[in-house]
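**Q** Show me the folded form of this:
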Amino acid sequence: MSINTEREIQANMQIGPTDQGMVRIFIEADGVEIPMDFDPEEAEEIADEIRAAAMAARMVNE
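**A** Below is the predicted model of the structure:
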C-alpha cells in the first residue's frame, strides 16, 4: 500500500498539548486508538511537512 492508495476508512483526529509539555496527535479509526506524542520541535517539523504537502497538492490541482 502506498500513500496514493485510497481507502474507505473513516477516522477522527485530535491534536493538542498534553500536561507533560508534548503535542499529541490522537487518531481513532475502526475502534483502534492511536495516541502519538511529539516534543514541540518535532511537532513543528511535522507541521512544516504538512504545509509543504498541501502546497504540492495545490500544484497538482491547478
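**Q** contacts, neighbours, all on C-alpha from now
**A** Fine.
**Q** give the contact list for Phe38.
**A** Listed by CA atoms under 8 Å, 6 or more residues apart in numbering, the contact partners of Phe38 are 22-24.
**Q** Let's see this one next, to set against the first:
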Amino acid sequence: MGIDSESDTEVNLQIGPTTLGMVRIYVEGSGIEVPMDFEPEEAEEIAEEIRAAAARARQMAKGNKGGKGKR
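**A** Just a heads-up that it's a prediction; the model follows:
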C-alpha cells in the first residue's frame, strides 16, 4: 500500500508529550499499537511536513474542482 492508496483501515491517533520530554505519536488499530517518540525538534519538523502536505492537498483539491460537474 502506498501513500496515495485508499484504505478502509481505521486507527486511533494520539499525540502528546512524554514524561521524558519527548513527543509521542501513538497509533492504535486492529491488532496493532505503534508508539513513536521524537525529540521536540523532530516533532516540529514533522509538523512542518504535515502543514506542507495539507497545503499541497488543498491546491490539488482546487485543481480537481475546476473541470468536474460544471457546464
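**Q** Got a TM-score for the pair?
**A** Laid over one another, the chains give 0.97 as their TM-score (TM-score structural alignment, normalised by the length of the first structure), with 62 aligned residues with a CA RMSD of 0.6 Å.
**Q** Which ones among the contacts of Phe38 of the first structure lie within strands?
**A** 23-24 (DSSP state E).
**Q** Go through the contacts of Phe38 of the first structure and name the one nearest Asn12 of the first structure.
**A** Nearest to Asn12 of the first structure out of these is Arg24 (CA to CA; 13.5 Å).
**Q** Which residue is the nearest non-sequential neighbour of the spatially most central residue of the first structure?
**A** For the first structure, the residue nearest the mean C-alpha position is Ile25 (6.7 Å; CA atoms, centre = their mean). With CA to CA, 6 or more residues apart in numbering as the criterion, Ile25 of the first structure has its nearest non-adjacent residue at 4.6 Å, and that residue is Ile15.
**Q** and what of Val11 of the second structure?
**A** Val11 of the second structure sits nearest to Gly29 (CA to CA, 6+ apart), 4.3 Å away.
**Q** Let me see the contact set for that neighbour.
**A** By CA under 8 Å, 6+ apart, the residues touching Gly29 of the second structure are 9-12.
**Q** any idea how far it is from Asp37 of the second structure?
**A** 18 Å (CA to CA, to the nearest Å).
**Q** And the helices in the first structure, which stretches?
**A** 40-60 (DSSP state H).
**Q** Pro35 of the second structure touches Arg24, doesn't it?
**A** Yes. At 6.6 Å, Pro35 of the second structure counts as touching Arg24 under the criterion of CA atoms under 8 Å.
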